[in-house]
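>>> no letters, just coordinates:
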């Protein structure tokens, strides 16, 4: 059927108007990208692996993806306060992005400390993938703990295989820990040290050097990758190997109010940058750990793997820890058993996928 000239003109005008509106919409989206300025703070030095392989990757990736339109104010090394302070500032909308480690926030994120239980994780990437699934929208930890607090995890790092490092005592069995004060990051690790017979002393990692120097504590529960940034090898004399008494998880979270005001384009770029940061960070942890062990040994710290009898004694103490944690969570009305089962399932799935 032929189109009359007047009708054709009207159609062409409508099409031109639609294209103009589409162009204006695109320009508006670009303008949103151009104006975004986010604040990010943590308690780690810029040379720490969390900052160098995680935060820096996140900020650089996001800035590049937006053509420089998204910029940051970054406050490292505890400039804005303690780990607990940072979460409070994030929730009150003073900071846009901050770490929210369950170990430091056991009263607020008790279920998320499932990642800190002994004997679960040896590979950082496997642990991060398994945990982030649970912390993402739709995951049990997101729905139980992060969403109700207005927090949205962007990426998570898991430091696996915690060992016990002491100033002047070789640890071969749990009885060697009796009477010792051992620094921990808190959370589930405190209960693990208590089960082993040591007195757990929760404190920020930045305070560990002075506490060891003054003999306020007799040792630390640490992953090897974290010893060097705090120069703890200078004041330590002995370390266990092969115990894997726990892990440490640290998700970086964005305030949900901040998230909601961002354009969909920026939200997608943030999610992509978070995935890149998580991948970069876990790979760096896995790669740098052997070198860290060599450096610690080279500084004079003596490494000791408990003998068969000692390892059996440790296993007897550590084996019930996961079940006891879950039962304790269940007893206060939280789905501890479900969370532990989900985490173990995720770990098995990702471990199987990597083989």
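Good, I have the coordinates. Only a predicted model underlies this, so the values are computations on that prediction, with no experimental measurement involved. Numbering: from 1, shown residues only.

>>> only C-alpha atoms for contact and neighbour calcs from this point on.
Fine.

>>> how much space between residue 20 and residue 7?
Distance, residue 20 to residue 7, using Cα to Cα, to the nearest Å: 20 Å.

>>> ditto for residue 232
From residue 232 to residue 7 the distance is 81 Å (Cα to Cα).

>>> before we move on, what about residue 48?
67 Å.

>>> with residue 168 instead?
Following Cα to Cα, the distance that separates residue 168 from residue 7 is 92 Å.

>>> these two - which one has more neighbours?
Shown here are residue 168 and residue 7; by other Cα atoms under 10 Å, residue 168 has more neighbours (14 against 10).

>>> what helix or strand is the more buried one located in?
Residue 168 is part of no helix or strand when elements are defined by DSSP states H and E.

>>> contacts only, for it.
Under the criterion of Cα atoms under 8 Å, 6 or more residues apart in numbering, the neighbours of residue 168 are 218, 236-238.

>>> can you pick the most crowded of those?
residue 236 (25 neighbours).

>>> pretty sure that residue belongs to a helix, no?
No. Counting by DSSP: H, G, I helix; E, B strand; the rest coil, residue 236 falls outside a helix, being coil.

>>> thought it was touching residue 165?
Yes. Applying Cα atoms under 8 Å, one finds residue 236 in contact with residue 165, separated by 6.8 Å.

>>> next one for the comparison:
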């Protein structure tokens, strides 16, 4: 019998060991036996990334008839952002939300997602990353080296920066301390006069509330889901579409699953990007409505400001990522990833009918 959903990929290795000792593998082999899988989610529920993870886990439990029991632990309560990759290797979670920016040495090529792309289609970016995972051997090898079985790239809503002080133009950003998660973004914001600050996502709300930082970059829906917009009432576009996270299962855990469970996982992977596109649109619309209803102000850079940002981004961001990635991977592989990535983004642009929610918010 398929069991009712739980809401958390629960299977510490201790629990898995009991299953392994009884049947020689993780998959169930007798009536009443089940595999417990626990997933670490960094963000609270009710955002596109968190709900994408929850959707996958719920469907995995439902479609395996309870052979796999799942639990998702949200808000970084199981593992913090910088602990997910080592935590999965240690067996503290069987699956997790992995932000490549937290692991530049382990996932140097995946950190291409932190290079800002002005006006990029976020749905197209996800498909481009998947193309790299499917078709670029060096890119795919990063998952193998880190013991990861990729499920998919999580939906990343419009990249924004929320400020806890009035901002009406790019000039108002000068001197502002901004939480920025990656070096390619940081060098551009620094060029524009801001002071970049790195901190884990779990620390951001208090930092904004206490004026430790003046602003924070996050996807549009995450700004609202994390409560950032309760204390930061001005929201503007980031320097380009960037960022993102991966959802993966431990390869060791995956290898021990039954063929029937693996078939369900493949089925869900086939539905993944249609679901991400749906959630992107849904949550950006919701975020816009909640933000504006609470008195939030959307600030859009004018044409001259956009040119200033684009010039700084083009001059600095790509080279920062390529130089850093080349410390761990051959430079030719880095350049090939960039070429494949930009071509794939162009190819997939418009396929999902996605429209940037911040650009249309309040209109």
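Looks like it arrived, so ask away. Because the structure is predicted, anything quoted here is derived from the model rather than measured.

>>> in the stretch 151-300 of structure 2, which spans are strands?
159-163, 177-179, 195-197, 215-219, 234-237, 246-250, 297-298 (DSSP state E, counting those that start in this stretch).

>>> which of those strands is buried the deepest?
Highest mean neighbour count among these (mean count of other Cα atoms under 10 Å): strand 215-219, with a mean of 28.

>>> in structure 2, what sits opposite residue 76 of structure 1 in the alignment?
Mapped onto structure 2 by TM-score structural alignment, residue 76 of structure 1 lines up with residue 74.

>>> count the neighbours of the nearest residue to that match once chain neighbours are set aside for me.
Once flanking residues are discounted, residue 74 of structure 2 sits nearest to residue 41: 4.6 Å by Cα to Cα, 6 or more residues apart in numbering. Number of residues near residue 41 of structure 2 (other Cα under 10 Å) recorded here: 30.

>>> ok, the one 5 residues further on next?
Other residues near residue 46 of structure 2 number 16, with proximity taken as other Cα under 10 Å.

>>> tell me the secondary structure at it.
Applying three-state DSSP: residue 46 of structure 2 is coil.

>>> list the contacts for it?
Contact partners of residue 46 of structure 2, counting by Cα under 8 Å, 6+ apart, are residue 225.

>>> hmm, 6 Å instead?
For residue 46 of structure 2, no contacting residues are found, by Cα atoms under 6 Å, 6 or more residues apart in numbering.

>>> quick one: it from residue 291 of structure 2, how far?
Taken as Cα to Cα, the span from residue 46 of structure 2 to residue 291 of structure 2 is 15 Å.

>>> corresponding residues in structure 1 for stretch 187-201 of structure 2?
Against structure 1, stretch 187-201 of structure 2 falls on residues 191-205 (TM-score structural alignment).

>>> name the residues that touch that stretch?
Against stretch 191-205 of structure 1 from outside (Cα under 6 Å, 6+ apart): 174, 177-178, 180-186, 190.

>>> equivalent analysis for stretch 275-295 of structure 2, please.
Against stretch 275-295 of structure 2 from outside (Cα under 6 Å, 6+ apart): 48, 123, 155, 157, 221, 357, 361.

>>> wait, residue 38 of structure 1 touches residue 72, no?
Yes. Contact criterion Cα atoms under 6 Å: residue 38 of structure 1 and residue 72 qualify, at 4.8 Å.

>>> re earlier: save the strands of the stretch 151-300 of structure 2 as JSON lines, and put in distance to residue 333 of structure 2 too.
Formatted as JSON lines, those follow (distance: least, Cα to Cα, whole Å):
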{"stretch": "strand 159-163", "distance to residue 333 of structure 2": "27"}
{"stretch": "strand 177-179", "distance to residue 333 of structure 2": "30"}
{"stretch": "strand 195-197", "distance to residue 333 of structure 2": "29"}
{"stretch": "strand 215-219", "distance to residue 333 of structure 2": "29"}
{"stretch": "strand 234-237", "distance to residue 333 of structure 2": "31"}
{"stretch": "strand 246-250", "distance to residue 333 of structure 2": "21"}
{"stretch": "strand 297-298", "distance to residue 333 of structure 2": "40"}
